[in-house]
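*Asks:* how would this look folded up:
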Amino acid sequence: MRTIRKHSNSGYQQHSSTQRHTGPTHWYACAINHRRRCRQCACVHGSPRLPEAHALLLTVGCWGRGGRGDRRDCHSGRARKVGLPDAENNCEMARRKLQEAILAAEGLRVSEENSKGRDVYTELCVRQRVFLSKDSSGIYSIQFSPDAQQLAVGFGNGAVQVLNAATGIVASELFPGHRTRQAVTAMRYYPKHINILMTAGADGIISIYNTETGWQVVEMKEEENEIHALDFCSDGNVYATAGKDRHIRLYDSRTSQIVKVFEAPDFKSSDNLTLMSGHSRRIFALRFHPDECHIFLTGGWDNSIKIWDKRMEKEARRFINGPHICGHGIDIRDNQILTGSWAAHNALKLWDYRSLRLEKTIPFPLRKGQSEFLYTAKFCNSEVVIGGGSGTHSAHAINYKNNQDLGGIALGRNTVQAVDTVLDGQLIAVAGISGNLHMATLY
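*Replies:* Below is the predicted model of the structure:
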């Protein structure tokens, strides 16, 4: 392992998320900024569907549209005058309505667990298509930061760019890419530090960047391996990689030293093989359980999902037979497992984590003569999933409770290779061959 420190200013563009924006992204940028100040309120931030309290805040200029009235912090109650040529009565009336609405919102506030699924989303709306300088190399991985401020993008030539998630503007280029480098196939933000980004590629190279400074702080390589999957456990102490050689390597997050390897079985010489022995073909997906830091799932070309406990010696604990995983096609939420298979039909499925039984097959929208062939699938929230691939050259958001198609993002004739979402679907990114990065939101 070798450590590299460098600071590249090439192509670096400063862009503040607190800057006033105009045009169609104005409300969204404002919503992101407002979310920082209002972490305890009951609204769904970043959405135009605001509770009455925040709708009133918007009318009196809290989000900075430049209108007349008080600009008021919704928790501190402080206000500053920005020019009130109108009668004071109008302002006083707005204040009273605001206070009443805030009290009403306080009465409706519930715990996060009880509020899941509270909003009913009916439509997927594309906000913008983002054109990037490396689009010709294709986009193979995307990842939102935990605070939803950044979107990291990995390209086919090894380039890594970080975008402002609200505007799509490139904030920094962490690596410019090179003709000798291969695709960045996986990336994750460190759960304990929102400015630490880890990437892995088909050339076996793992890189760790500080997105705030633009420095590459660590680079190392898994020799003779193509890394296709990477994830952190929920407490951030360990991360794991998997790929072509079928070994699953667990690293200490602080030192980036290997602490454990689940070695792939040798199917030619071993006589003690079981269904728990490991994958027989390359691994394309790896996902830690969001609540149980010791548990993770893997899937690949051998038509199986294996469930591992990193405390065990060598074998998987349980397995699901069937899903043919060829990309980031595994997700887990609320004790449900979502799989997106590279299969012509019935590719999107929901499984019960506890019993491992198939709960349902989620219908993926098709036109006549089309097939599904999904590369990626992900939960948006407790009711909506999104998946995409090469069959329709599109990604679709689907309410799996009622099988309603909420809308799709078509990439022309280009394959969808990457999907990510945060804030329960308030920010969605879809990308693939020839770039084709699209930003969308659920309404």
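*Asks:* Please count neighbours and contacts with C-alpha atoms only from this point.
*Replies:* Noted.
*Asks:* Number of residues surrounding residue 180?
*Replies:* The number of residues packed near residue 180 is 8, by other CA atoms under 10 Å.
*Asks:* Confirm for me that residue 292 is in contact with residue 234.
*Replies:* Yes: contact criterion CA atoms under 8 Å: residue 292 and residue 234 qualify, at 7.1 Å.
*Asks:* neighbour count winner among those two?
*Replies:* Neighbours per residue (other CA under 10 Å) separate residue 292 from residue 234, with residue 234 holding more: 19 against 12.
*Asks:* does the more buried one count as helix, strand or coil?
*Replies:* Under DSSP: H, G, I helix; E, B strand; the rest coil, the three-state class of residue 234 is coil.
*Asks:* Grab the nearest non-local neighbour of it.
*Replies:* Using CA to CA, 6 or more residues apart in numbering and skipping residues adjacent in sequence, the residue nearest residue 234 is residue 293, 5.1 Å away.
*Asks:* For the comparison step, fold the sequence that follows:
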Amino acid sequence: MEAERRIEHERTIMDPNVEILTVRWNPDDSHIASACSDGTVKIYSSVSGSFIRTLNCRVGTGPVPITGIRWRPSASFGKTKNILIALTVEGTIMHWHATSGKTLNTIKLDCQTLSLDYDYEGKRFAVGCSDMNIRIYDESTKEVISNLVPGMGELLGHVNRIHSVKFLSDNMIVSGGWDNNILLWDIRSGAVARGMYGPQIAGDSIDSTSNLILTGGYQISDQLQLWRVDDASLAYSETLRSSERACMVYSAQFSKHDCGAIFALGGAGCDEAYFYETASRRRFAVLNNLVKPIYSIDFANYSNRVAVGSGDGSLRMLSVLEPTVVDQEI
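*Replies:* Sure, this is the predicted structure:
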């Protein structure tokens, strides 16, 4: 008889004075970055859970929430490792060398910077903004090399702030935000190739694997949706609800080490995270008993571990245990 997958708690790191808005494993899974509501990014050892250092992204005098972080991929052309980008709500894009704690570069925009992603090789990064633009930067020069512009007239594009961007390939980006549009952009032409309507995206809640796009909506129904990349059709939809309270999603992601065999979503309302098998769409675990929203979920790159960041100041490290075959007595 085959047992079901399940999640197992490893450890919880608490910082009750802040909200944990984004968590991210570094490329070799040795460290976890935790981005906070006070404008800092804290680096921890993923092995021991010990605190390593704080990266202070506050440019002014007051606390400025971190809206997104990404580690530069290990496949990057650059020789320097453990490079991390942090965005702030005031429009600052900061490159850090997390190992030494040094700021390498700072870009200041006249709008809020809300979401970002690296391409696979780390040669470019995309930033979604409150002015409805997606700016694509060259990682080497830190200059804008392409701008995916807002919708206007018959021109398709976003008409509200952009809370999630994701590279699908070298030439394709998917994005979403408050306008309920999920747009697939052809970077070469700078135009929308396909679009889906429905999910309101309020966090880092778009991901992809193979021919599927996962979206987590900040809404009271159909929060979980899977879309086909090739024709933008809806493959699956489910309402997330617990004890008559809807889970309005802030974060959604496929697992990485097994090419998206499972996925997870978490958010506000019932303050829970849900874990699913991708092929069967079967829910196999729920992380509950939290008192504040789940803002971020990130799977490790080379193992079955998961990091979860919450509004209660907690960074939880979990393991997804694979099914095992158990002999059944007759």
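*Asks:* Next, count neighbours for the residue nearest to residue 234 of structure 1.
*Replies:* 17.
*Asks:* residue contacts, the residue most central in space within structure 2?
*Replies:* Nearest to the mean C-alpha position of structure 2, counting by CA atoms, centre = their mean, stands residue 204 at 3.9 Å. If you count contacts by CA atoms under 8 Å, 6 or more residues apart in numbering, residue 204 of structure 2 has them with 115, 163-165, 250-252, 296.
*Asks:* Of these, which is the most crowded?
*Replies:* Ranking these using other CA under 10 Å puts residue 251 first, with 32 neighbours.
*Asks:* Determine which residue in structure 1 is aligned with it, please.
*Replies:* Superposed on structure 1 with TM-score structural alignment, residue 251 of structure 2 falls opposite residue 376.
*Asks:* ok, that match touching residue 388?
*Replies:* Yes: here residue 376 of structure 1 reaches residue 388: they are 5.6 Å apart, a contact under CA under 8 Å.
*Asks:* Now list whatever residues contact both of the two.
*Replies:* 416-419.
*Asks:* export those residues to a markdown table and tack on secondary structure and distance to residue 58 of structure 1?
*Replies:* Formatted as a markdown table, these follow (DSSP: H, G, I helix; E, B strand; the rest coil; distance: CA to CA, whole Å):
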| residue | secondary structure | distance to residue 58 of structure 1 |
| --- | --- | --- |
| 416 | strand | 37 |
| 417 | strand | 38 |
| 418 | strand | 35 |
| 419 | strand | 31 |
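*Asks:* Against residue 430 of structure 1, how distant is the match of residue 251 of structure 2?
*Replies:* 10 Å (CA to CA, to the nearest Å).
*Asks:* anything in contact with each of those two?
*Replies:* Joint contacts of residue 376 of structure 1 and residue 430 (CA under 8 Å, 6+ apart) are 416, 418-419.
*Asks:* what range in structure 2 does the longest helix seen in structure 1 sit on?
*Replies:* Identified as the longest helix of structure 1 according to DSSP state H is helix 88-108. Aligned by TM-score structural alignment, helix 88-108 of structure 1 falls on no residue of structure 2.
*Asks:* distance between the helix or strand just after that helix and the chain's centre?
*Replies:* Next along the chain after helix 88-108 of structure 1, taking DSSP states H and E as the criterion, comes helix 112-115. Distance of helix 112-115 of structure 1 from the chain centroid (CA atoms, centre = their mean, to the nearest Å) equals 21 Å.
*Asks:* Report the contact partners of residue 264 of structure 1.
*Replies:* 245-248, 277-280 are the contacts of residue 264 of structure 1 under CA under 8 Å, 6+ apart.
*Asks:* In structure 2, what residue corresponds to it?
*Replies:* Checking with TM-score structural alignment, residue 264 of structure 1 has residue 150 as its match.
*Asks:* One more: residue 167 of structure 1?
*Replies:* Checking TM-score structural alignment: residue 167 of structure 1 goes with residue 48.
*Asks:* just to confirm, which helix or strand has its match in it?
*Replies:* Counting by DSSP H and E, residue 48 of structure 2 is found in no helix or strand.
*Asks:* Can you report how many residues lie near it?
*Replies:* Neighbours of residue 48 of structure 2 using other CA under 10 Å come to 10.
*Asks:* repeat for residue 61 of structure 2
*Replies:* 6.
*Asks:* And residue 112 of structure 1, by the same measure?
*Replies:* Neighbour number of residue 112 of structure 1 under other CA under 10 Å is 8.
*Asks:* That one and residue 152 of structure 1, how far apart?
*Replies:* 27 Å.
*Asks:* Could you do residue 374 of structure 1 as well?
*Replies:* Residue 374 of structure 1 is 22 Å from residue 152 of structure 1, by CA to CA.
*Asks:* who has more neighbours, the two?
*Replies:* Neighbour totals were compared for residue 374 of structure 1 and residue 152, and residue 374 leads with 34 against 26 (other CA under 10 Å).
*Asks:* Wasn't residue 28 of structure 1 part of a helix?
*Replies:* Yes: counting by three-state DSSP, residue 28 of structure 1 is part of a helix.
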